[in-house]
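1. just a sequence and a predicted model for now, questions to come.
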Amino acid sequence: MTDPRAVELEAILRGSPDLMTVMETARDLALPEWLIFSGAIYQRVLNHLTGRPDNYGIKDYDLGYFDLDTSYEAEDAVIRQVATSFNPPLDAMVEVRNQARVHLWFQMKFGEEYAPLGGTEEALERFVSPLFAVGARLEVDGAMTIIAPFGLEDLFAMRLRPNPRRVTAGFPRTSAAIAKRWPEVKIEP
């Protein structure tokens, strides 16, 4: 039986013209194990649930993929390819990252250790909160795959709580930013 929240999530995502453009283009690029995740997904749901415009608060579209070639040059080539695949303003808003490389720069940027990932989906399990840990991919046949390792309950309950599988120092900063833009979100310490 299909989770009614997954059906609702898919309808919300399909109802966003900009997001669908990003997903259709990402599908056509055929990057290995690609997913759109983080704010591009959860912020649209928060906007829908709170009656805000579709693109409210959307700063970028996180596009993750997984390639065992972890060289900077290989990722840079993909970044350039992706940027030329979009028209403005999306060309500057799609942030593509090889999830196989995250462990190489994460500690320097965020001050926390980050073990290598085994795939793009695994990255979702390490997000700051289950609310953020939702990804989507548009398949070649037009079907939408939704990945949510913690489920969709927190997202639709507008509940922000720390990731129970990974303690991170980023939760206070992130929760403050969410509270500013979506004060309706319930924040649990």
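-> Sure thing, it's come through. From a predicted model like this one, the values you see are computed outputs, not experimental measurements. Numbering: from 1, shown residues only.
2. could you use CA atoms for every contact and neighbour count after this?
-> Noted.
3. list the contacts of the residue nearest the centre of the chain.
-> Among the residues of the chain, the one closest to the centroid is residue 37, at 1.5 Å (C-alpha atoms, centre = their mean). The contact partners of residue 37, taken as C-alpha atoms under 8 Å, 6 or more residues apart in numbering, are 61-64, 132-136.
4. what does residue 116 give?
-> Residue 116 touches 100-103, counting by C-alpha under 8 Å, 6+ apart.
5. over to residue 27?
-> Neighbours of residue 27 in contact, by C-alpha under 8 Å, 6+ apart: 137-140.
6. list the ones among the contacts of residue 116 that fall in strands.
-> The members of these all map outside strands under DSSP state E.
7. which among the residues you listed count as buried?
-> 100-102 (16 or more other C-alpha atoms under 10 Å).
8. a markdown table for those residues, including distance to residue 128?
-> Output for the buried ones among the contacts of residue 116, formatted as a markdown table (distance: C-alpha to C-alpha, whole Å):
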| residue | distance to residue 128 |
| --- | --- |
| 100 | 19 |
| 101 | 19 |
| 102 | 15 |
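9. for residue 186, state which of those residues is nearest.
-> Nearest to residue 186 out of the buried ones among the contacts of residue 116 is residue 102 (C-alpha to C-alpha; 29.5 Å).
10. now that closest one. Nearest residue, chain neighbours left out?
-> Distance criterion C-alpha to C-alpha, 6 or more residues apart in numbering; nearest residue to residue 102, sequence neighbours excluded, is residue 116 at 7.2 Å.
11. from residue 55, how far off is that neighbour?
-> Distance from residue 116 to residue 55, counting by C-alpha to C-alpha, to the nearest Å: 32 Å.
12. can you tell me the SS state at residue 169?
-> Under the three-state scheme (DSSP: H, G, I helix; E, B strand; the rest coil), residue 169 adopts coil.
13. nearest residue to it in space, please, no chain neighbours.
-> Residue 169 sits nearest to residue 112 (C-alpha to C-alpha, 6+ apart), 8.0 Å away.
14. got another, please set it beside the one above:
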Amino acid sequence: MSGCGLAALEAALAPAPWFRELWPSLPGLGLPHATVVAGAIAQTVWNHRTGRAPGHGMADIDIVYFDPDDLSAQAEKVAEARLTRLFAALPVRLDVKNQARVHLWYEARFGRAIQPYRSVDDAIATYPTTATAIGIRPDGAGGIACCAPFGTDDLFALVVRSNYRLVSQAVYEAKAERWRAMWPELRIVPWGSSGPNRASADSGAAILP
């Protein structure tokens, strides 16, 4: 899709065990709009670009879905437990979240109330950095459908830049420093130096079908 660099993205992800084993299975998991998002994608690309092993620095794999009909924490936990069993061979933890219920816990965790998300794509557009505001799922024809509201230029250039939609300065800087310890090649754009193209995120550019 436009803005996503699908060929380069697939080439970077292909060596990763999680991509080979988990990504093709998403449609059969019984989770509406199941999508792999954020760190697992960005960190795999960073490893590919810097010549590191695919799993270097990866603590978990974020899988999100969107089910407004069941906003219970219990349903989310059941989904995570089921996927953890299904993919027990993967060497990293699975973090499974229903994006339809984020608004129910966000304020308690981050001190700021947010409106309910309208979709997985809506949620991705608020993720903390332009490089990690990304999600993938199979497109139904053997390829990748990609949501990248800010494109993938920062991701492939190893640039960490804040998406100011929700993230605070403290959270952004803590993430950036943690990542730089694992990937010294990253270029961290200081908080307040420049923002992402908010218009592209709000217009829905490069959004999953």
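-> Great, that's in hand. Here the structure is a predicted model, which means the values were calculated and not measured.
15. overlay them and tell me the TM-score.
-> The pair, once superposed, lands on a TM-score of 0.90 when counted by TM-score structural alignment, normalised by the length of structure 1; 188 aligned residues with a C-alpha RMSD of 2.0 Å.
16. most neighbours among the contacts of residue 37 of structure 1, which one is it?
-> Neighbour counts for the contacts of residue 37 of structure 1 (other C-alpha atoms under 10 Å) peak at residue 133, which has 28 neighbours.
17. residue contacts, that one?
-> 37-38, 124-127, 148-150.
18. one step back: mind checking which of the contacts of residue 37 of structure 1 are in strands?
-> 61-64, 135-136.
19. for stretch 180-189 of structure 1, buried residues please.
-> Under 16+ other C-alpha under 10 Å, the buried positions of stretch 180-189 of structure 1 are 182, 185-187.
20. for residue 156 of structure 1, state which of the residues you listed is nearest.
-> residue 185 (10.1 Å).
21. buried stuff in stretch 72-89 of structure 2?
-> 76, 79-80, 83-84.
22. what's in contact with that stretch?
-> Contacts of stretch 72-89 of structure 2 (C-alpha under 8 Å, 6+ apart): 22, 29, 93-98, 101.
23. on that earlier part again, same list (the contacts of residue 27 of structure 1) but as a markdown table, adding secondary structure and distance to residue 155 of structure 1.
-> Output for the contacts of residue 27 of structure 1, formatted as a markdown table (DSSP: H, G, I helix; E, B strand; the rest coil; distance: C-alpha to C-alpha, whole Å):
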| residue | secondary structure | distance to residue 155 of structure 1 |
| --- | --- | --- |
| 137 | strand | 18 |
| 138 | strand | 20 |
| 139 | coil | 23 |
| 140 | coil | 27 |
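24. list buried residues within these.
-> Buried, going by 16+ other C-alpha under 10 Å: 137-138, out of those.
25. next up, the contacts around the spatially closest residue to residue 163 of structure 2 that is not a sequence neighbour.
-> Of all residues not flanking residue 163 of structure 2 in the chain, residue 129 sits nearest, at 4.7 Å (C-alpha to C-alpha, 6+ apart). Counting by C-alpha under 8 Å, 6+ apart, residue 129 of structure 2 makes contact with 160-164, 172.
26. list the ones among those residues that fall in helices.
-> Among the contacts of residue 129 of structure 2, the residues falling in helices (DSSP state H) are residue 172.
27. that older thread, quick one: which of the contacts of residue 133 of structure 1 has the most company?
-> The contacts of residue 133 of structure 1, ranked by neighbours (other C-alpha under 10 Å): first place residue 37, 24 neighbours.
28. could you check how far that residue is from residue 116 of structure 1?
-> 19 Å.
29. same check, this time on residue 34 of structure 1
-> Taking C-alpha to C-alpha, one finds residue 34 of structure 1 at 17 Å from residue 116 of structure 1.
30. and residue 25 of structure 1, by the same measure?
-> Distance from residue 25 of structure 1 to residue 116 of structure 1, counting by C-alpha to C-alpha: 27 Å.
31. now for the buried residues of stretch 180-189 of structure 1, which pair is the farthest apart?
-> Going by C-alpha to C-alpha, the pair spanning those furthest: 182 and 187, at 10.7 Å.
32. got JSON lines for the contacts of stretch 72-89 of structure 2, with distance to residue 13 of structure 2 and secondary structure too?
-> Shown next, in JSON lines, are the contacts of stretch 72-89 of structure 2 (distance: C-alpha to C-alpha, whole Å; DSSP: H, G, I helix; E, B strand; the rest coil):
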{"residue": "22", "distance to residue 13 of structure 2": "12", "secondary structure": "coil"}
{"residue": "29", "distance to residue 13 of structure 2": "21", "secondary structure": "coil"}
{"residue": "93", "distance to residue 13 of structure 2": "18", "secondary structure": "strand"}
{"residue": "94", "distance to residue 13 of structure 2": "17", "secondary structure": "strand"}
{"residue": "95", "distance to residue 13 of structure 2": "19", "secondary structure": "strand"}
{"residue": "96", "distance to residue 13 of structure 2": "20", "secondary structure": "strand"}
{"residue": "97", "distance to residue 13 of structure 2": "22", "secondary structure": "strand"}
{"residue": "98", "distance to residue 13 of structure 2": "24", "secondary structure": "strand"}
{"residue": "101", "distance to residue 13 of structure 2": "29", "secondary structure": "helix"}
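33. this completes my enquiry, with thanks.
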